[in-house]
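A.B. asks: Got a predicted model here, sequence first, then my questions.
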Amino acid sequence: MHRIALPEWAVARGRPVHALSQLDPARTAFVGIDMQCAFTSAGQVFANPHALDILDNVNRLARACRVAGGSVWWTRQTVDDHDPRHADPHWLRLAGDASVATAKAALRAGSDGHALHPGIKVRPGDAVIDKFRYSAFLPGFCDLHTRLQETGVDTLVIAGTLTNCCCESSARDAFMLGYRVLFAADATAAVSDEEHNAALLNLAVMFADVRRTDDIVALLAR
């Protein structure tokens, strides 16, 4: 598990804007970002032990949101070279490094890496959606925002991997679209503690209420 080191000054600076003391579960959605085998399973291209460490907390948050009456959404980072609307930028398609090709292959639909980790407890009523860029809220590359707006959601609980990439990108864009964001410090994972804590600091100051899983579960149950 990550050694979380979030300075109190960062929390204090962001608290007047981001701190949540109550929420409406019916208008709250849990978003589990990219808990796929590519990021969580040993031997996969992006795997790291921190991603396995958070499985229980990710499932706890999803369960708490369901019990409270909120919705649960799971995203999958997806590579699609065939649909020009979703394809990588031209410069990336030309990248010759073998690691780029390996990474892209792991995230194509149907590959072992693209699937959600078998330890993720997807339940009837949950939604599993593909996204084609880091952020789940980037127009044209994921329809999550449109679908959430149709159900009146205004508050998000974000967990998953990687903290400083897809999770942070999604939280930033969601905040700018008008959502209140709860970001789970111990249910997100990066490659290193340094990257994880740097992302938490930026988010706490500017974009989200950064909390631990126990706090978020209690808030949902309140």
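C.D. replies: Structure received. None of the values given here were measured: they were computed from a predicted structure.
A.B. asks: contacts and neighbour counts: CA atoms only from here.
C.D. replies: Will do.
A.B. asks: And the longest strand seen in the chain, what's buried?
C.D. replies: As assigned by DSSP state E, the longest strand anywhere in the chain is strand 180-189. By neighbour count on 16 or more other CA atoms under 10 Å, the buried set for strand 180-189 is 180-189.
A.B. asks: Got another one to weigh against that:
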Amino acid sequence: MEFPKWVTDRVIARQGKLHAYDHFKPEETAFVVVDLQNFFTQPGYMGECKAAPATFPAVNKLANALREAGGHVIWVQTCADNADTFWAHFHHDMLKPELSQRRLTEMSVDHPGYELAAELDVAPTDTRVVKRYYSALAPNSSNLHEVLQDKGVKNVLIGGTTTNVCCESTARNAMMLNYRSIMVHDALSAFTSQEHEFALQAWMLYFGDVLGADDVIARL
């Protein structure tokens, strides 16, 4: 991914080089894949991000490479059961009633919308985490932080959808919890290319690194 010169100039001025991390120990690295559920990736669902399926090859490639190297793959899924209660302001104030009901229905744990997309290579040894809010690392959202700590993870690679919402929210919290946090640009997608690019520019400027799947694999 190419960044504008004004972005690269500021990053280099801050940290001395464009990319902060030259090597990742696989056993200390987790690929956290956020929300690649049918609800967000498949036609007909309320949350469909049309760009998401194009990222599946990069997601699968990185997941397989990291597993083979001895790292960790974690699939994060949003569950909306009871969200009209625990996230009442979002469901009551920020969604029209018919959209609130669709979200509650299509991301219920018993609905096909909750399931991971069939095209993803999910291994039995992978970890699954259920989250309630945009960020998997927000208070009371999930047990992701405990999972990462138990595995001895120091490097968090973020993929999934959407770049500028759940993925970025989780990644920002990871950075502020002292994880080396990397957005994997070709394993991420957003509703528009502008949202994707702007989110990654801001990420590069202030929060961590942006690499492609092949760049990460080369650093393992």
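C.D. replies: Arrived safely. This structure is a prediction, so every number in the text was calculated from the model and none was measured.
A.B. asks: what's the TM-score here?
C.D. replies: Aligned and superposed, the two chains score 0.91 in TM-score terms (TM-score structural alignment, normalised by the length of the second structure); 215 aligned residues with a CA RMSD of 2.0 Å.
A.B. asks: I would like the residues contacting the longest strand of the first structure, please.
C.D. replies: Defining contact as CA atoms under 8 Å, 6 or more residues apart in numbering, one finds that strand 180-189 of the first structure is touched by 1-2, 4, 18, 50-51, 54-55, 57-58, 154-163, 167, 171, 174-175, 196, 200, 207-213, 216.
A.B. asks: List only buried entries from these.
C.D. replies: The neighbour-count test (16+ other CA under 10 Å) marks 2, 18, 50-51, 54-55, 57-58, 154-163, 167, 171, 174-175, 196, 200, 207-213, 216 as buried among the contacts of strand 180-189 of the first structure.
A.B. asks: Now, these that are in helices?
C.D. replies: Secondary structure assignment by DSSP state H places 18, 50-51, 55, 57-58, 171, 174-175, 196, 200, 213, 216 of those in helices.
A.B. asks: And those residues, which is closest to residue 126 of the first structure?
C.D. replies: Nearest to residue 126 of the first structure out of these is residue 58 (CA to CA; 13.8 Å).
A.B. asks: mind listing what that closest one touches?
C.D. replies: Residue 58 of the first structure neighbours (CA under 8 Å, 6+ apart): 32, 120, 159-160, 187.
A.B. asks: Then residue 118 of the first structure?
C.D. replies: Listed by CA under 8 Å, 6+ apart, the contact set of residue 118 of the first structure is empty.
A.B. asks: and the gap between it and residue 52 of the first structure?
C.D. replies: Distance from residue 118 of the first structure to residue 52 of the first structure, counting by CA to CA, to the nearest Å: 11 Å.
A.B. asks: and if you look at residue 116 of the first structure?
C.D. replies: Distance, residue 116 of the first structure to residue 52 of the first structure, using CA to CA: 12 Å.
A.B. asks: more neighbours, these two?
C.D. replies: Taking neighbours as other CA atoms under 10 Å, residue 116 of the first structure and residue 52 compare with residue 116 leading, 22 against 19.
A.B. asks: Identify the residues contacting that one.
C.D. replies: By CA under 8 Å, 6+ apart, the contact list for residue 116 of the first structure reads 34-37, 76.
A.B. asks: Swap in 6 Å and give it another go.
C.D. replies: Contact analysis of residue 116 of the first structure by CA atoms under 6 Å, 6 or more residues apart in numbering lists 35-37.
A.B. asks: So which of the residues you listed belong to helices?
C.D. replies: Taking DSSP H, the ones among the contacts of residue 116 of the first structure that sit in helices are residue 37.
A.B. asks: Highest neighbour count among the contacts of residue 116 of the first structure?
C.D. replies: Neighbour counts for these, by other CA under 10 Å, peak at residue 35, which reaches 30 neighbours.
A.B. asks: Roughly how far does the residue nearest to residue 173 of the first structure when sequence neighbours are not counted sit from residue 105 of the first structure?
C.D. replies: Spatial nearest neighbour of residue 173 of the first structure, chain neighbours left out: residue 137 (5.9 Å); criterion: CA to CA, 6 or more residues apart in numbering. In this structure, residue 137 of the first structure and residue 105 of the first structure are 23 Å apart, going by CA to CA.
A.B. asks: quick one on the thing from earlier: and of the buried residues of strand 180-189 of the first structure, the nearest to residue 26 of the first structure?
C.D. replies: Comparing the buried residues of strand 180-189 of the first structure against residue 26 of the first structure with CA to CA places residue 180 closest, at 13.8 Å.
A.B. asks: how about the residue lying farthest from the centre of the first structure, secondary structure?
C.D. replies: Outermost residue of the first structure with respect to the C-alpha centroid, by CA atoms, centre = their mean, is residue 96; its distance is 29.0 Å. Following DSSP: H, G, I helix; E, B strand; the rest coil, residue 96 of the first structure is assigned to coil.
A.B. asks: quick one: which of residue 137 and residue 105 of the first structure has more around it?
C.D. replies: Neighbours were counted for residue 137 of the first structure and for residue 105 using other CA under 10 Å; residue 137 has more, 23 against 19.
A.B. asks: Next up, the contacts around that one.
C.D. replies: Neighbour list for residue 137 of the first structure: 145, 170, 173 [criterion: CA under 6 Å, 6+ apart].
A.B. asks: So for the residue nearest the centre of the first structure, what's the nearest residue that isn't a sequence neighbour?
C.D. replies: For the first structure, the residue nearest the mean C-alpha position is residue 33 (2.9 Å; CA atoms, centre = their mean). The spatially closest residue to residue 33 of the first structure, leaving aside those adjacent along the chain, is residue 160, at 4.5 Å (CA to CA, 6+ apart).
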